[in-house]
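In: no sequence for this one, just the structure:
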């Protein structure tokens, strides 16, 4: 308990004192009660362990299965909506933000057939997972990995990497930019929409050229719009598709 509280005080600039951490930090409360529940779980007092974890969930909004394996100096910041599954393994000095799910993959839907098998992810040491991110299935996230908010990670991540997006893709490894070829469904959808819009604009211009007298006003309006668009050298869609903002 003391070590966890000291870690929170060190890493969270909003924490002012140890007393504040002990009284006001739901992440600290949830991890402390997990430690107690885990002791009973290892003694095969499963129902008692689950009762403790469910009580912790009720008062903190954080669900940590008592069967999970969690290392030292583990911190959950804010915490509401965090879910950590039964066979999850978390190393030392890991940090989770609110809304994170460390869940089972699709094979867990087979029910009893997967009982006793590793179904949840393994996080090695010094992993930081941003708010709303999901890490699913029996995969390994390496040491010193950063998972961006809202990402969904479905495959192993090597050490010293930064992962973003849906599905998660590595954009930095060992401090160097990675040219990841993993398809981005959102970017592909926007790209197709842009191509369709360009095609429709060409068709519309062809029709206007065929009937110039009846469309002089529309052509003038379109010209004004195009002039306004050309004032900016870069198309925002093109900028997005080229990876700006990631």
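Out: Thanks, I have the structure now. Keep in mind it's a predicted model, so treat the numbers as computed, not measured.
In: please count neighbours and contacts with C-alpha atoms only from this point.
Out: Will do.
In: grab the most central residue of this protein for me.
Out: Within the chain, the residue whose C-alpha comes closest to the C-alpha centroid is residue 133; the distance, by C-alpha atoms, centre = their mean, is 1.9 Å.
In: which residues touch that one?
Out: In this structure, residue 133 makes contact with 99-101, 147-153, judged by C-alpha atoms under 8 Å, 6 or more residues apart in numbering.
In: element containing the nearest residue to residue 52 once chain neighbours are set aside?
Out: Sequence neighbours aside, residue 37 is the residue nearest to residue 52 in space, at 5.8 Å (criterion: C-alpha to C-alpha, 6 or more residues apart in numbering). For residue 37, the enclosing helix or strand under DSSP states H and E is helix 26-42.
In: I'd like to know which elements that helix is packed against.
Out: helix 18-24, helix 46-60, strand 63-64, strand 75-76 (3 or more C-alpha pairs under 8 Å, 6 or more residues apart in numbering; DSSP states H and E).
In: check it against this one:
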């Protein structure tokens, strides 16, 4: 257990630029305290001291503002940054090297006992502030959950989930070639070029509409030159299509 705690403290020191010493992490970081107390409560839970385990969990919640059910499985080097308002449910599993920010809920959507109600985070997952991951599915290795996202379905490895309900942004081929360690740590689940897929789809439609407008202009010019139509025959009426203005609205 003490080896695990040393690993946990070292991981905080490595991932948080605000941390200046091991002593500061051990004495001042509520996320570290919550994980440390959870390891004690989880030991009691696994050895059938269930009420005592819940007391430890409740004391940890009171002291840190972080609620972790003693039955939840927490891996090695898990970093809960700031942590206030974090809730991790009974059947949740958090893999090694995961990072969870304040206000995150790893919650369940089922009221049945004895079933997997809470999510599983595989190794290296980053869950941004305020995100809600709800259900008994898996968030793949190295995935990122954007701040305030509401995730209700599985997230593939190294993908990013954003929005409410969350939409999945698949990594491009170049990104797939690199591990999360090579890509670097992603604070708050924010990555470079993290465009919402819905926004991308709207931009594609706007580009297509602009191309169609240009084709119509070309066709009308040729028909007018041939004397086959007049100015009033242009099928487009009203305000002209403004690609730049609509793009700004979408962004």
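Out: Yep, it's here. Source: prediction; values computed, not measured.
In: how about the residue nearest to the centre of the first structure, what's its partner in the second structure?
Out: With TM-score structural alignment as the criterion, the equivalent of residue 133 of the first structure in the second structure is residue 131.
In: pull the contacting residues for the aligned residue in the first structure for residue 31 of the second structure.
Out: For residue 31 of the second structure, the equivalent position in the first structure is taken to be residue 27, counting by TM-score structural alignment. For residue 27 of the first structure, the set of contacting residues under the criterion of C-alpha under 8 Å, 6+ apart consists of 60, 62, 75-79.
In: top of these by number of neighbours, please.
Out: residue 62 (28 neighbours; other C-alpha atoms under 10 Å).
In: so that one touches residue 77, yeah?
Out: No: using C-alpha atoms under 8 Å, residue 62 of the first structure is not in contact with residue 77, being 10.6 Å away.
In: thinking again about what came up before, reformat the contacts of residue 133 of the first structure as a markdown table; add secondary structure.
Out: Output for those, formatted as a markdown table (DSSP: H, G, I helix; E, B strand; the rest coil):
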| residue | secondary structure |
| --- | --- |
| 99 | coil |
| 100 | coil |
| 101 | strand |
| 147 | strand |
| 148 | coil |
| 149 | coil |
| 150 | coil |
| 151 | coil |
| 152 | strand |
| 153 | strand |
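In: about what we covered before: adding distance to residue 180 of the first structure, write the helices and strands packed on helix 26-42 of the first structure out as TSV.
Out: Listed next are those as TSV, based on distance: least, C-alpha to C-alpha, whole Å:
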stretch	distance to residue 180 of the first structure
helix 18-24	41
helix 46-60	38
strand 63-64	33
strand 75-76	30
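In: any idea what residue 18 of the second structure aligns with in the first structure?
Out: Per TM-score structural alignment, the equivalent position to residue 18 of the second structure in the first structure is residue 14.
In: kindly report the same for residue 66 of the second structure.
Out: Alignment of residue 66 of the second structure against the first structure is given by TM-score structural alignment, with residue 62 as its counterpart.
In: report the contact partners of its match.
Out: Residue 62 of the first structure is in contact with 26-27, 30, 56, 79-83, counting by C-alpha under 8 Å, 6+ apart.
In: could you do residue 128 of the first structure as well?
Out: Shown here is residue 128 of the first structure, whose contacts under the criterion C-alpha under 8 Å, 6+ apart are 94-96, 144-147.
In: repeat that for 10 Å
Out: Going by C-alpha atoms under 10 Å, 6 or more residues apart in numbering, residue 128 of the first structure touches 75, 93-97, 143-148, 162.
In: top of the residues you listed by neighbour count?
Out: Tallying neighbours with other C-alpha under 10 Å puts residue 147 at the head of these, with 27 neighbours.
In: corresponding residue for that residue in the second structure?
Out: Per TM-score structural alignment, residue 147 of the first structure is aligned with residue 145.
In: that match contacts residue 127, doesn't it?
Out: Yes: checked against C-alpha atoms under 10 Å, the pair residue 145 of the second structure and residue 127 is within contact range at 4.7 Å.
In: for residue 74 of the second structure, see how far away residue 27 of the second structure is.
Out: Residue 27 of the second structure sits 21 Å away from residue 74 of the second structure, going by C-alpha to C-alpha, to the nearest Å.
In: among these two, which residue is more densely surrounded?
Out: In this view residue 27 of the second structure and residue 74 are compared by other C-alpha under 10 Å, and residue 74 has more residues nearby, 22 against 10.
In: quickly find the element holding the residue nearest to residue 92 of the second structure when sequence neighbours are not counted.
Out: The spatial neighbour of residue 92 of the second structure that comes closest, neighbours along the chain excluded (C-alpha to C-alpha, 6+ apart), is residue 118 at 4.7 Å. Under the assignment given by DSSP H and E, residue 118 of the second structure is not contained in any helix or strand.
In: I appreciate the help and will end here.
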